[in-house]
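Asks: no sequence on hand, only this structure:
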């Protein structure tokens, strides 16, 4: 076959591949928090997914952002900051299988979701943070601009009032919780996406440190500020689906039916 290819011949290959699955297994999220000094029963969440694709070591997707979340917690503690609201740090499992860990979080903490002011997700490697997606919630934009003020020199930032599906903000969004997803320069994330080449040497450590500073500013800023938004109702979420491409994204990810039958997302 190799000789034929070298002579410019076109070949057709038929292959039979046996694929085995290990079956169901149990995994866990890792959740920690810094209690709020004034509003301990209100929450600002920062999260990243702990699992990775099986081919590589998952340094870009998503080990570097797991380190980012841990470093944000470490820096807030090191500086002795006391946020007004509780900051919750979540490392979700099962993201690659359909955001299972963050879905589980919203079910386990269902009684607290009314008091979740904002949930953010970091999931695009170590490329430069260029802004945030605000989930189609225009009311988050001025608050986000305010939170970014201390790190304005690391910008410019372009914030996009659009929903995004495919990472761990999703279940917060369809539960009506204000949510953010970091928009990042692709850098070397794309070429190594879900590949065996996703290894530690691809991580831009300097940029990751800068990203952690941005994430810390946003997280702490939302924990401190007064807010004028609420958790959306199911009707408001459905309006969001109609006025943006959220519904289309959900269908492309195979998530639409679970919303329609009420097994996933806010019920009322």
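Replies: Done, it's in. Computed from a predicted structure; not experimentally measured. Numbering: from 1, shown residues only.

Asks: alpha carbons only for contacts and neighbour counts from here, please
Replies: Will do.

Asks: how far away is the closest residue to residue 135 other than its chain neighbours from residue 169?
Replies: Distance criterion CA to CA, 6 or more residues apart in numbering; nearest residue to residue 135, sequence neighbours excluded, is residue 163 at 3.6 Å. Remark: distance between residue 163 and residue 169 (CA to CA, to the nearest Å) = 9 Å.

Asks: of the two, which one has the most company?
Replies: residue 169 (28 against 23; other CA atoms under 10 Å).

Asks: mind listing what the more buried one touches?
Replies: Going by CA atoms under 8 Å, 6 or more residues apart in numbering, residue 169 touches 102, 119, 120, 121, 179, 180, 181.

Asks: which of the residues you listed fall in strands?
Replies: Of those, the ones assigned to strands by DSSP state E are 119, 120, 121, 179, 180, 181.

Asks: top of those residues by neighbour count?
Replies: residue 180 (33 neighbours).

Asks: list the contacts of that residue.
Replies: 118, 119, 120, 121, 132, 133, 134, 135, 169.

Asks: please tell me I have it right and residue 53 contacts residue 97.
Replies: No. Using CA atoms under 8 Å, residue 53 is not in contact with residue 97; the gap is 9.4 Å.

Asks: who has more neighbours, these two?
Replies: Neighbours were tallied for residue 53 and for residue 97 using other CA under 10 Å; the higher tally belongs to residue 53 (17 against 11).

Asks: pretty sure that one is in a strand, no?
Replies: No. Read with DSSP: H, G, I helix; E, B strand; the rest coil, residue 53 is coil and lies in no strand.

Asks: next up, a second structure to put side by side with the first:
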């Protein structure tokens, strides 16, 4: 059995042979990372946090009373977990209430439809509105339509969302949700309905944020459940003359203050340098926000907690940022960048968990090309828990995607999103969709990543 040298002899040797010191340090960091991973895989902390947020708070739309409860919950939770610093930073957000939504085909085949208002939509007249449907395959097709075929009608964008592990199908179809009302209004439409941006077959509609242009009339906007989009489309294959009655009652009520909630474990030797782990605290109001994004809140919080429990803290500070108002335009992320703009040079690297609760399968980076291979090599221990080492084209996820423009290196710890858009922004976003074992694997990945980056001696900048 090999015996360790006395500590004073080891220290003397390392002082004279820095390459040996570097190797010893690297080996020790890897050992700590592996120990963190093993603890994470055996822990149910992340699941308990996810359960706590979804049960004790539930839906938490930015600007709502429930969101204020979530802020208080987050402060209390981070404090109870022993973070060295817990604080919040104000963010001004619009207040929007969903109200009721109903639709039915008046002719030629009278049937009720299931739909929901898109986030930020204006209301229909109190009595609703009735008009014929003008169908388009995509937003681009609508843009090229003639006004005479759209004016006075309800536009229907019927683009299906394709299923991908990466979630790439969402990117292909979401533009219709975001900008459809603007383009339809330009052509004189009185309202717009879209096929839900989702991969499910449930008779539940997917909400999500949409935009208006102050130079263009604001028209009501809603999403149909996918089965009801199929039903409407089948009617339109029989006749072009389909009339829909639509009633939406959302309200906009000015602005209010909410908060980014932040917790830190202070670094041992470089406390002013930051490894940022992000997630967003708000959710849509249809489900309980379990996979979007209570699970992300839990993953980054539990990972930081494991690091904070180490007998020896890593060099850099681990900062957990629970962002406000991601769902309505990454308002909390933008506020964070503005508030911390003079501190951006001290952000060593950042990553965000906001793609559900399934397992992480790949780790991508966005660092200086000259050190990419070395940075990637630091994360080799991730391969033991099913994570492949990826490329140098990471975005970082949601709010963290704003940071590379500020020169901040980022990582994308990619989760399997094969089923994510079955539940995204629907009443089906509930705790039963979270697998505790998969959640623990996420914590293991984030804990290793954060610790190894907090100890890294690499210079990760400039990004180009």
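Replies: Sure, I can see it. From a predicted model like this one, the values you see are computed outputs, not experimental measurements.

Asks: and the TM-score between these chains?
Replies: Here the superposed chains carry a TM-score of 0.77, computed using TM-score structural alignment, normalised by the length of structure 1; 232 aligned residues with a CA RMSD of 2.5 Å.

Asks: hang on, the earlier thing: so which of the contacts of residue 169 of structure 1 hold up in structure 2?
Replies: Among these, the contacts conserved in structure 2 (both residues aligned by TM-score structural alignment, their matches' CA atoms under 8 Å) are 102, 119, 120, 121, 179.

Asks: quick one: which of those is nearest to residue 188 of structure 1?
Replies: residue 121 (19.4 Å; CA to CA).

Asks: show me what the closest one aligns to in structure 2.
Replies: Counting by TM-score structural alignment, residue 121 of structure 1 corresponds to residue 352 in structure 2.

Asks: contacts only, for that match.
Replies: Going by CA under 8 Å, 6+ apart, residue 352 of structure 2 touches 277, 278, 279, 296, 300, 396, 397, 398, 399, 400, 412, 413.

Asks: in JSON lines, list those along with secondary structure and distance to residue 90 of structure 2.
Replies: Converted to JSON lines, the contacts of residue 352 of structure 2 look like this (DSSP: H, G, I helix; E, B strand; the rest coil; distance: CA to CA, whole Å):
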{"residue": "277", "secondary structure": "strand", "distance to residue 90 of structure 2": "19"}
{"residue": "278", "secondary structure": "strand", "distance to residue 90 of structure 2": "17"}
{"residue": "279", "secondary structure": "strand", "distance to residue 90 of structure 2": "17"}
{"residue": "296", "secondary structure": "helix", "distance to residue 90 of structure 2": "21"}
{"residue": "300", "secondary structure": "helix", "distance to residue 90 of structure 2": "21"}
{"residue": "396", "secondary structure": "coil", "distance to residue 90 of structure 2": "23"}
{"residue": "397", "secondary structure": "coil", "distance to residue 90 of structure 2": "22"}
{"residue": "398", "secondary structure": "helix", "distance to residue 90 of structure 2": "19"}
{"residue": "399", "secondary structure": "helix", "distance to residue 90 of structure 2": "16"}
{"residue": "400", "secondary structure": "helix", "distance to residue 90 of structure 2": "18"}
{"residue": "412", "secondary structure": "strand", "distance to residue 90 of structure 2": "27"}
{"residue": "413", "secondary structure": "strand", "distance to residue 90 of structure 2": "28"}
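
Asks: what number of residues lie near residue 53 of structure 2?
Replies: What residue 53 of structure 2 shows, counting by other CA under 10 Å, is a neighbour count of 26.

Asks: got it, and residue 122 of structure 1?
Replies: Neighbour count of residue 122 of structure 1, defined by other CA under 10 Å: 29.

Asks: was I right about it contacting residue 181?
Replies: Yes. Using CA under 8 Å, residue 122 of structure 1 is in contact with residue 181, at 6.2 Å.

Asks: which residues does stretch 42-53 of structure 1 contact?
Replies: The set of residues external to stretch 42-53 of structure 1 that reach it, using CA under 8 Å, 6+ apart, is 29, 36, 58, 61-63, 65-66, 69, 85-96, 115-123, 168, 194-195, 219, 222-223.

Asks: for the stretch 151-268 of structure 1, which segments are assigned as strands?
Replies: Here the stretch 151-268 of structure 1 has its strands, by DSSP state E, counting those that start in this stretch, at 179-184.

Asks: so stretch 68-79 of structure 1 aligns onto which residues of structure 2?
Replies: So stretch 68-79 of structure 1 sits over residues 299-310 in structure 2, by TM-score structural alignment.
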